[in-house]
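1. Dropping a prediction and its sequence here:
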Amino acid sequence: MKAYIFPGQGAQFPGMGADLYEKSEEAKELFEKANEILGFSITDVMFNGSAEDLKQTKVTQPAVFLHSVILSKTLGDSFKPDMVAGHSLGEFSALVANGTLNFEDGLKLVSKRALAMQKACELQPSTMAAVLGLEDAVVEKVCKETEGIVVAANYNCPGQLVISGEVEAVNKACEALKEAGARRALVLPVGGAFHSPLMEPAREELAAAIAETTFHKPGCPIYQNVTTTAVTDPEEIKKNLMAQLTAPVKWTQSIQQMITDGASLFTEAGPGKVLQGLVKKIDRSAEVASAAI
């Protein structure tokens, strides 16, 4: 069975999407439509901007979403997923790819998500840290015992977990995790504590926008970050998407479940190859590929 997977924030790179724009008339139309919807020329930033320009929150998330969605749309008849999943932001790309959301609604939600997360980040100093070389249970225990708000946020692959929370709590947890035997516990250069309780104001804002958006019956199941199981009911998809901003990204568990359910090839649609690397770390025998027109 063919599984398509969609990357999240951090996969962006200068010049992303320019080749799609030049090669495909359909891609060109969708990029121009995106400029119209967003009210600024995101194509200018994607094709000609620097890495620094692409780091702006209002740009990063829509840029990664657009690259993923437009790439999958230009694959034509060869794009026939049996199942989809997306890492954090990538879940929105996956929902357009399997027909749950239309292109316009998906982009509007991603833009709202980016701005709501930016606002939440400004309310309280917060951060994330990558923890390498420890069992998930050890990381969870240290977070629980650390004073302040700090939680396990991204289960990327065995031995690679990201924690998220208040700056002081994350720093304290990093020290405790090193003492517990972590190979590395490294604070990341991110704007805030994504997938933690500190994103509650953003979750509320995004949930209101999701509630007003039409979700269609998908063409194939999506394995959502929150539940890790195959979901096809539009109302359930909505509920899980609303919970996503304050809940952990269970990527390891989602990929394991997809393999159990018959996934034989994981094709990454979007910028970079990060997810292919994670899939191989989760299951060395899994076959991975990059989508390309």
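-> All right, it came through fine.
2. C-alpha from now on. contacts and neighbour counts both.
-> Noted.
3. So which bits of the longest helix seen in the chain are buried?
-> The residue-count maximum for a helix in the chain (DSSP state H) belongs to helix 103-123. Neighbour counts over helix 103-123 (16 or more other C-alpha atoms under 10 Å) mark 103, 105-118, 120-121 as buried.
4. what's it packed up against?
-> The helices and strands touching helix 103-123, judged by 3 or more C-alpha pairs under 8 Å, 6 or more residues apart in numbering; DSSP states H and E, are helix 25-38, helix 57-73, helix 90-97, helix 200-211.
5. helices or strands up against the next helix or strand after the last one?
-> Right, helix 200-211. Next helix or strand after helix 200-211 toward the C-terminus (DSSP states H and E): strand 222-223. Judged by 3+ C-alpha pairs under 8 Å, 6+ apart, strand 222-223 is in contact with strand 83-86, strand 230-231.
6. at 10 Å what do you get?
-> Using 3 or more C-alpha pairs under 10 Å, 6 or more residues apart in numbering; DSSP states H and E, the elements in contact with strand 222-223 are strand 2-6, strand 83-86, helix 90-97, strand 230-231, helix 251-260.
7. and here's the other structure:
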Amino acid sequence: MNAYIFPGQGAQFSGMGLDLYENSPLAQSLFEKANTILGFHITDIMFEGTPEALKETKVTQPAIFLHSVILAKTLGDSFKPDMVAGHSLGEFSALVAAGALTFEDGLKLVSQRAIAMQKACEIQPSTMAAVLGLEDAVVEKVCESIDGVVVAANYNCPGQLVISGEIDAINKACEALKEAGARRALVLPVGGAFHSPMMEPAREELAAAIENTTFSKPNCPIYQNVTASATTDESEIKANLISQLTAPVRWTQSVQQMINDGATLFTEVGPGKVLQGLVKKINRASETASATLETNN
């Protein structure tokens, strides 16, 4: 069975999407439509912008979404997913690719999500840290012992977990995790504590936008970050998307569940190969691939 997976923030690079724009009339029209919807030329930043310009949350999230979704749309008839999943932001790409959201609505929601998250980051300084070489349960236990807000945020693969919270609490947690035997506990260069209670203001803002957006039944099951299980129910998809901002990304569990449900090939749609690497660490036997442009579209 074919599983298609969609990357999240961090996969951006200067020049992303340019090959699509230059080689596919469909891609070109969708990129131009995106410029109109967003009210600025995101294509200029994607194709020629500096890494710094691309790192701005209000740019990064729509840029990765556009690269992934437009690539999926250029695959034409060869895009036949039996199941889909996306890492954090990638969940929106997955939903558009699977027909649960229109391109326009998906882009509007991603843009609103990015702006809401940026605002939440500015309310209170916060950050995230990568923890390597410890079991999930040990990381969770250490986080619970720290004063202040610090929680498990991204279950990326066995032995790689990202924690999220207040800066002081994250720093204390990193020291405690090293003492507990972590190979590394490294504060990440991010603007805020994504997938933690610190994102509550953004969750409230995005909830209203999601509730006012029409969702359709997807063409195949989507494995959502919050539950790590398959669903095609529109109301369930909405509720999980709203919860996603303050809840952890259960990527390890999602991939394991997809494999249990018959996934044999994982194709990453979008910039980079990060998710393929994680899939291999979760299950070495799984086959992985990158989606490539079909130039006849």
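-> That came through fine. All values reported here derive from a predicted model rather than from experimental measurement.
8. if we can go back for a sec, mean neighbour count for the helices and strands packed on strand 222-223 of the first structure - can I get that in TSV?
-> Output for those, formatted as TSV (neighbours: other C-alpha atoms under 10 Å):
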stretch	mean neighbour count
strand 2-6	26
strand 83-86	27
helix 90-97	28
strand 230-231	18
helix 251-260	20
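9. out of those, nearest to residue 280 of the first structure?
-> helix 251-260 (10.1 Å; C-alpha to C-alpha).
10. Average offset of that closest one relative to the second structure?
-> Superposed on the second structure, helix 251-260 of the first structure shows a mean distance of 0.1 Å to its aligned residues (mean C-alpha distance after the TM-score superposition for the first structure).
11. Mean deviation, the next helix or strand after that helix versus the second structure?
-> As assigned by DSSP H and E, the chain's next helix or strand after helix 251-260 of the first structure is strand 265-268. For strand 265-268 of the first structure, the mean distance from the matching residues in the second structure following superposition reads 0.1 Å, by mean C-alpha distance after the TM-score superposition for the first structure.
12. Residues touching strand 265-268 of the first structure, excluding its own?
-> 1-7, 68, 72, 81, 83-86, 255, 258-259, 273-276, 279-280, 286-292 (C-alpha atoms under 10 Å, 6 or more residues apart in numbering).
13. 7 Å instead?
-> Under the criterion C-alpha atoms under 7 Å, 6 or more residues apart in numbering, residues 1-6, 275-276, 286-291 lie in contact with strand 265-268 of the first structure.
14. got the buried residues for that strand?
-> The neighbour-count check on strand 265-268 of the first structure (16+ other C-alpha under 10 Å) flags 266, 267, 268 as buried.
15. same deal with stretch 21-34 of the first structure?
-> Using 16+ other C-alpha under 10 Å as the test for burial, stretch 21-34 of the first structure gives 21, 27, 28, 30, 31, 34.
16. re the thing from before, right, and the helices and strands packed on helix 103-123 of the first structure - which one's nearest residue 170 of the first structure?
-> For residue 170 of the first structure, the closest of these is helix 200-211, at 18.0 Å, according to C-alpha to C-alpha.
17. who touches residue 128 of the first structure in this structure?
-> Residue 128 of the first structure makes contact with 162, 163, 164, 165, 170, 187, 188, 190, 192, 193 under the criterion C-alpha under 7 Å, 6+ apart.
18. Surely the fourth one is in a helix?
-> This points to residue 165 of the first structure. No. According to DSSP: H, G, I helix; E, B strand; the rest coil, residue 165 of the first structure belongs to no helix; its state is strand.
19. Next up, the contacts around the residue of the first structure most remote from its centre.
-> Distance to the chain centre peaks in the first structure at residue 179, reaching 30.3 Å (criterion: C-alpha atoms, centre = their mean). By C-alpha under 7 Å, 6+ apart, the contact list for residue 179 of the first structure is empty.
20. And for residue 202 of the first structure?
-> By C-alpha under 7 Å, 6+ apart, residue 202 of the first structure lies in contact with 116, 117, 120.
21. With the second structure overlaid, how far apart is stretch 200-209 of the first structure on average?
-> Mean deviation for stretch 200-209 of the first structure: 0.2 Å (mean C-alpha distance after the TM-score superposition for the first structure).
22. buried ones in that stretch?
-> Residues of stretch 200-209 of the first structure classed as buried: 200, 201, 202, 203, 205, 206, 207, 209 (neighbour count, 16+ other C-alpha under 10 Å).
23. Distance of the fourth one relative to residue 241 of the first structure?
-> This points to residue 203 of the first structure. Distance, residue 203 of the first structure to residue 241 of the first structure, by C-alpha to C-alpha, to the nearest Å: 9 Å.
24. do the same with the first one
-> Residue 200 of the first structure is 13 Å from residue 241 of the first structure, where distance means C-alpha to C-alpha.
25. who touches stretch 69-85 of the second structure?
-> Outside stretch 69-85 of the second structure, the residues that touch it by C-alpha under 7 Å, 6+ apart are 1-6, 26-27, 91, 93-94, 96-97, 220-224, 269-270, 293-294, 297.
26. likewise stretch 158-170 of the first structure?
-> By C-alpha under 7 Å, 6+ apart, stretch 158-170 of the first structure touches 125-135, 146-155, 193-194, 196, 198, 282.
27. so how far does the helix or strand following the longest helix of the first structure sit from its counterpart in the second structure?
-> For helix 103-123 of the first structure, the succeeding helix or strand toward the C-terminus, using DSSP H and E, is strand 126-132. By mean C-alpha distance after the TM-score superposition for the first structure, the fitted strand 126-132 of the first structure averages 0.1 Å away from its aligned residues in the second structure.
28. From the contacts of stretch 158-170 of the first structure, list the buried ones, please.
-> Neighbour-count burial (16+ other C-alpha under 10 Å) applied to the contacts of stretch 158-170 of the first structure gives 126-134, 146, 148-155, 193-194, 196, 198, 282.
29. quick one on the thing from earlier: out of the helices and strands packed on helix 103-123 of the first structure, nearest to residue 16 of the first structure?
-> Nearest to residue 16 of the first structure, of all these, is helix 57-73, at 7.1 Å by C-alpha to C-alpha.
30. Report the angle between the closest one and helix 103-123.
-> With axes from the mean of the first three to the mean of the last three C-alpha atoms, to 10 degrees applied, the angle from helix 57-73 of the first structure to helix 103-123 works out at 150 degrees.
31. Which one of the helices and strands packed on helix 103-123 of the first structure lies nearest to residue 49 of the first structure?
-> helix 57-73 (10.5 Å).
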